[in-house]
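Engineer: Predicted model and sequence follow; I will ask about them next.
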Amino acid sequence: MSALEFGSESERLSRVDATSVVVASVLGSFAFGIVMSLTMGDVLFAAIPAMYGLGGVDPTTGTLLGWAIHVSHGTVLGLVFGGAFSVAVPLGDDTRRWAVAGLAYGAALWLVLATFVMPVWVGAVTASSPPVPDVRPWSLVGHLLYGVYLGALIPIYRRY
């Protein structure tokens, strides 16, 4: 018996569930990050690091920090989504249902976090004053893409 086979079936299943959510979260974060890099680079290399007091660095360092923080945020938010829709409102193995739930989750994240929370946070910790609400269409596109990737990839990863 290999090390991966220890534990009960439910313990192995929960490891697969958590892994599927983390993988889907990271891939969804990368998809969103590409959109952000191409359309809102200043958010990625300046605003996101500045939220944690890491602003004012050169663009290369800022971009690396921004990507690391962005993927970390996406992973934590993906774990919230995965937990909610695996336990509280189980969606089973239907990829379409997961994708629609992810799309709705991405829209909710954009509406609450990107449009209100992030600009308030950035304004509170930096000298800049982003508008509140900060309505950016490309941010909505990125959040929707993240949500669809997140939702669709969880059941796909679990199957394979």
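Structural biologist: The structure has been received and is ready for your questions. Numbers count the residues shown, from 1 in each chain.
Engineer: Could you use CA atoms for every contact and neighbour count after this?
Structural biologist: OK.
Engineer: so which strand or helix has the most centrally placed residue in the chain?
Structural biologist: With distances taken as CA atoms, centre = their mean, the residue of the chain nearest its centroid is Gly74 (2.2 Å). Here Gly74 is covered by helix 59-83, with elements defined by DSSP states H and E.
Engineer: Next one for the comparison:
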Amino acid sequence: MTGYDDLLTAVIAGLLGSLVCGSILHALGELVVLGQLVGSRGTLGAWLFLLVGGVLGAVGYSRGVRQVAPLGFFASDPRTGAALGLAFGILGWLLAIVVVPRWVLLLGFTPPIVPVHWPSLVGLLVYGAIVGGLVPILRTRFD
């Protein structure tokens, strides 16, 4: 698999995972919270933030599991890849709990953004499982 194919695999998985995650947040009425993080009052900013972040996250996941030998072995199967993706989603959510409140302060926002946002945990778990499960499936398609 070439580097281009690996990148394309991560981009496709990240976009699909982000679309499902965003759909969940939208259905729960929580998508607007993401828009607030980038200074947008509408959902367009939230969707752009989510899609770009989802692609970057999937690229990071794909590259990360390839760099660590035991993870690369487990990530090559869709089922164990989805499990690793769940762990990746939890890690991303925990990181967001630490980063988001500081980000909001740096941007000078004072909206009532709760640092522990449970709907985003649900969205990130689904996103992680989709990315983790799709990456090995797409890799075999490109090979």
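Structural biologist: That came through, no problem. Every value quoted in this text rests on a predicted model; they were computed, and no experiment measured them.
Engineer: And the next helix or strand past the helix holding Gly74 of structure 1?
Structural biologist: Past helix 59-83 of structure 1, the next helix or strand by DSSP H and E is helix 95-109.
Engineer: Mind listing what's buried along that next one?
Structural biologist: Buried residues in helix 95-109 of structure 1, counted by 16 or more other CA atoms under 10 Å: Thr95, Trp98, Ala99, Ala101, Gly102, Leu103, Ala104, Tyr105, Gly106, Ala107, Ala108, Leu109.
Engineer: Find the nearest non-adjacent residue to Phe32 of structure 1, please.
Structural biologist: Using CA to CA, 6 or more residues apart in numbering and skipping residues adjacent in sequence, the residue nearest Phe32 of structure 1 is Gly142, 4.5 Å away.
Engineer: Same question for Thr110 of structure 2.
Structural biologist: Val104 (7.4 Å).
Engineer: State the number of residues packed around the equivalent of Leu44 of structure 1 over in structure 2.
Structural biologist: Alignment note (TM-score structural alignment): Leu44 of structure 1 maps to Leu34 of structure 2. Applying other CA atoms under 10 Å, we find 23 residues neighbouring Leu34 of structure 2.
Engineer: Could you pull up the contacting residues of Leu34 of structure 2?
Structural biologist: When contacts are counted by CA atoms under 8 Å, 6 or more residues apart in numbering, Leu34 of structure 2 is found next to Gly45, Ala46, Phe49, Leu50.
Engineer: re earlier: got CSV for the buried residues of helix 95-109 of structure 1, with distance to Gly83 of structure 1 too?
Structural biologist: Shown next, in CSV, are these (distance: CA to CA, whole Å):
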residue, distance to Gly83 of structure 1
Thr95, 16
Trp98, 12
Ala99, 15
Ala101, 13
Gly102, 13
Leu103, 16
Ala104, 16
Tyr105, 13
Gly106, 15
Ala107, 18
Ala108, 16
Leu109, 16
